[in-house]
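Trainee: Coordinates only, no sequence provided:
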């Protein structure tokens, strides 16, 4: 049994979500409270992380930034957010879910304040790069948040819980894009600083609520992310395989979310000649993808993560082919339909892929118990490895967003369109589908 600590009463002095009587009596209520606050804080983190996907739409001629430079401005925060995910997962082990959530949310004040300070015409491109990079702190909290929520829920509900947590966080991408549209439509493109100034009050309120409403589970319950556990999962080919799949799902989602507005303005510049026109459509794909991420987790709970993930990648290949055909034909309606399908499918694939992590280590724990291992030791090992792989896969997967933005940058710089990038995405989805089949679903595959 594991003690729950924190300022909010939990109604229980231990934590054992697999005990159905405990779960019904008090565990579910405590888990929901922590999940709710985790979603709120992660939502703000994703909003700040993707802030520059909107701010680049404000950068008119006075900022002297070409389309390739704007893709770099969105790639940098993606990269830093990916790099920070492992340290954030370590911090969860050291400080606990409640404490680290408060700290990680307060760190969001730095990039928002800097953006509000420097965004004036004539600012140097180097300054913009540094400030955009600072927004990466918004992406680091995903790994610690997911590992924290994973510990609160029983195995049978992990797919749904992780999907809700991630989906609610992912909604920060369309959230900041909608706020950007509001600023553009009311104040105009001449006032970009208004957008980052909207966030400090929300950040302070979220930090106060997290401090009051969340709980710190001790390491034995939350799973520890330490060098030893990372070495364990790094030696497991499964860990690298699922990380590669996460590049294809989450990397696509966050990369497209950051780049979509610029793609519309650059490829269909005659139809999106003002930032408002691009911003009016930018949010739709990330919104649908975020809303459907919990559905992917729920489908994985029912049908198994590998089957749902394989179906998602097969459909994403069709979506990428549709976008390529639409790009070559100059068909905006078909282009939008293909891209929105990619957002939706990447959201579904996100949920199902993350479900595969706890499912794998839960199965290994059952096998260890059948072979004579102490059940408590097997369960602790499963939690430790799950938390470590969540951190590792989240870090590697987020770099997919960097690759998406770099692919667009090079494609538009070389040919004036995104056709080369769309071909690369199609090939990547075919490879991910083949990997899913080979590792998990082919006859005789080790499960």
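Mentor: Cool, the structure landed. Here the structure is a predicted model, which is why all the values come from computation and not from measurement.
Trainee: Please count neighbours and contacts with C-alpha atoms only from this point.
Mentor: Noted.
Trainee: residues in contact with stretch 110-123?
Mentor: Outside stretch 110-123, the residues that touch it by C-alpha atoms under 8 Å, 6 or more residues apart in numbering are 48, 62-64, 127-128, 131-132, 134-135, 137, 192-197, 199-200.
Trainee: Separate out the buried members of the residues you listed.
Mentor: When burial is judged by neighbour count using 16 or more other C-alpha atoms under 10 Å, the buried members of the contacts of stretch 110-123 are 48, 63, 128, 131-132, 134-135, 137, 192-197, 199-200.
Trainee: List just the nearest of the residues you listed to residue 298.
Mentor: residue 48 (27.7 Å; C-alpha to C-alpha).
Trainee: if I look at the closest one, how far off is residue 389?
Mentor: Distance from residue 48 to residue 389, counting by C-alpha to C-alpha, to the nearest Å: 25 Å.
Trainee: In helices, which of the buried ones among the contacts of stretch 110-123 fall?
Mentor: 48, 128, 131, 132, 134, 137, 194, 195, 196, 197, 199, 200 (DSSP state H).
Trainee: can you list those in JSON lines and add distance to residue 76?
Mentor: Below are these laid out as JSON lines (distance: C-alpha to C-alpha, whole Å):
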{"residue": "48", "distance to residue 76": "13"}
{"residue": "128", "distance to residue 76": "11"}
{"residue": "131", "distance to residue 76": "10"}
{"residue": "132", "distance to residue 76": "7"}
{"residue": "134", "distance to residue 76": "9"}
{"residue": "137", "distance to residue 76": "11"}
{"residue": "194", "distance to residue 76": "22"}
{"residue": "195", "distance to residue 76": "19"}
{"residue": "196", "distance to residue 76": "18"}
{"residue": "197", "distance to residue 76": "21"}
{"residue": "199", "distance to residue 76": "20"}
{"residue": "200", "distance to residue 76": "22"}
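Trainee: out of those residues, who's nearest residue 355?
Mentor: Among these, and counting by C-alpha to C-alpha, the member closest to residue 355 is residue 137, at 24.9 Å.
Trainee: Below is an additional structure, to be compared with the one above:
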């Protein structure tokens, strides 16, 4: 008899005896194979069999494919973050080119992209199982042409009304949605033992876009003595097109990511989805909120200090430390690392309050350095907790006899990542608005600083209550109290 191995070598992809190996792409038009999950597409790059937990498969094929997808996922996500945070830099230059908006109005322009991005993260998460990770990366990258093109149009006419600026700033939220779909997609590529570093690198590469935009756009603006503000948007267009083409050519769709919407909605019914969402407001919400607000805040509180020239450094530090948070979570447990993060962030807010009350620029910059660093580590540690929590719940359900519990937990973890990132991104709206409202009402940001300091203390208590108390762990998540959570 002819072996399956021999058939694989001799039969072409259209031959009825052709056997597709794990990790192999189904060619356009190739008939579905027995055992293919979901409803395979008839065209495009779809990997039908993906088994990253199989160490042999991972060494032979999986790692190489996952790394290739990670590289181009990072490229697209990096540009998405750059577009999302574009207005954090542009607002500082608007008064110089003739737009007489109030400080509170400027803070609204900074905050609106985060609000829209937060809302969009939910449908963007569901887009991955519906359209495929590679396909959606292409589409979402091309959508970034809208906010960059509209920004160039809006700033080119001094008569552009404020309401139109708000509308254009809202379209920048398209860049914020990309993170959820990118992280959901990449969560399927990596085995559980490597999710911390895999997701950490993907997130860090994207988060670096906040630093890139705050470093590059001022250079472009200053080179034209303030007359080239339109190029703050136009400069990204060629890069956006390159990222879309690269995603189309070099990324893959995973059949394992396909799941009916009702299966993903199960994640919304899990209490831990919402607990982690609150913690993510404290970590990622802080990171994106401070990144967006710092240039305008520094200019308002310390005018003519030149602090905005170094605004990109805070976002840079936070981005680079995100994978460190993932690694520390892999080693010591995400809950333990997250607990320490909130201790440091509460201390950072206390230092910031002293800086604001005393008018010390040095303390102001130092406090933000602490907050950026801690939030970066916290981004990695909280995200590492999500797949671990859902895996443990799946294992417990499987032991209780629930069929296909592990696969369901994987699907729900991917959906939970999107929900958590959506709620967390809302912090990027709350922080700029808190500063704007505090300045408008009292002339100082002290009220907003105090409020967020108390919120970090609350997050500290939530982390301990749900994930560090041994009695709770034993009762609710029996095997959660090890170093992988």
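Mentor: That came through fine. Worth saying up front: this structure is predicted, and the values here are computed from it rather than measured.
Trainee: ok, of the ones in helices among the buried ones among the contacts of stretch 110-123 of structure 1, which one's closest to residue 236 of structure 1?
Mentor: residue 137 (28.7 Å).
Trainee: Now do the helices in the stretch 101-250 of structure 2.
Mentor: Assigned helices in the stretch 101-250 of structure 2, in chain order: 103-131, 133-142, 145-155, 162-171, 173-189, 195-223, 231-234, 237-250 (criterion: DSSP state H, counting those that start in this stretch).
Trainee: Could you dump those helices into CSV and include distance to residue 358 of structure 2?
Mentor: Below are the helices of the stretch 101-250 of structure 2 laid out as CSV (distance: least, C-alpha to C-alpha, whole Å):
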stretch, distance to residue 358 of structure 2
helix 103-131, 22
helix 133-142, 45
helix 145-155, 37
helix 162-171, 34
helix 173-189, 35
helix 195-223, 27
helix 231-234, 35
helix 237-250, 44
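Trainee: so which of those comes closest to residue 398 of structure 2?
Mentor: helix 173-189 (20.0 Å).
Trainee: Identify the residue range in structure 1 corresponding to that closest one.
Mentor: Under TM-score structural alignment, the match for helix 173-189 of structure 2 in structure 1 covers residues 136-152.
Trainee: And the matching stretch, how far out from the chain middle?
Mentor: Counting by C-alpha atoms, centre = their mean, to the nearest Å, stretch 136-152 of structure 1 is centred 9 Å from the centre of its parent chain.
Trainee: Stretch 415-428 of structure 2 maps to which residues in structure 1?
Mentor: By TM-score structural alignment, stretch 415-428 of structure 2 lines up with residues 388-401 in structure 1.
Trainee: so where in structure 1 does stretch 381-389 of structure 2 end up aligned?
Mentor: Going by TM-score structural alignment, stretch 381-389 of structure 2 lines up with residues 352-360 of structure 1.
Trainee: The helix ranked longest in structure 1: what's the following helix or strand?
Mentor: Longest helix in structure 1, counting residues (DSSP H): helix 375-415. Where DSSP states H and E defines the elements, the next helix or strand beyond helix 375-415 of structure 1 is helix 419-436.
Trainee: okay, the angle between that following helix and helix 375-415?
Mentor: 160 degrees (axes from the mean of the first three to the mean of the last three C-alpha atoms, to 10 degrees).
Trainee: So which bit of structure 2 is helix 419-436 of structure 1 matched to?
Mentor: Here helix 419-436 of structure 1 aligns to structure 2 at residues 446-463, judged by TM-score structural alignment.
Trainee: quick one: buried residues of that stretch?
Mentor: Here stretch 446-463 of structure 2 shows 446-449, 452-453, 455-460, 462-463 as buried, counting by 16+ other C-alpha under 10 Å.
Trainee: ditto for stretch 44-54 of structure 2
Mentor: So for stretch 44-54 of structure 2, counting by 16+ other C-alpha under 10 Å, buried means 44, 45, 46, 47, 48, 49, 50, 51, 52.
Trainee: Please apply the same query to stretch 440-447 of structure 1.
Mentor: 440, 441.
Trainee: What lies in contact with that stretch?
Mentor: So stretch 440-447 of structure 1 is in contact with 306, 307, 360, 438, 439, going by C-alpha under 8 Å, 6+ apart.
Trainee: What of stretch 77-91 of structure 1?
Mentor: Counting by C-alpha under 8 Å, 6+ apart, 49-50, 100, 132-144, 147, 224-226, 255, 387-388, 391-392, 394-399, 401-402 sit against stretch 77-91 of structure 1.
Trainee: who's in contact with the nearest residue to residue 206 of structure 1 once chain neighbours are set aside?
Mentor: Nearest non-adjacent residue to residue 206 of structure 1, counting by C-alpha to C-alpha, 6 or more residues apart in numbering: residue 41, 6.2 Å away. Listed by C-alpha under 8 Å, 6+ apart, the contact partners of residue 41 of structure 1 are 101, 105, 169, 206, 207, 210.
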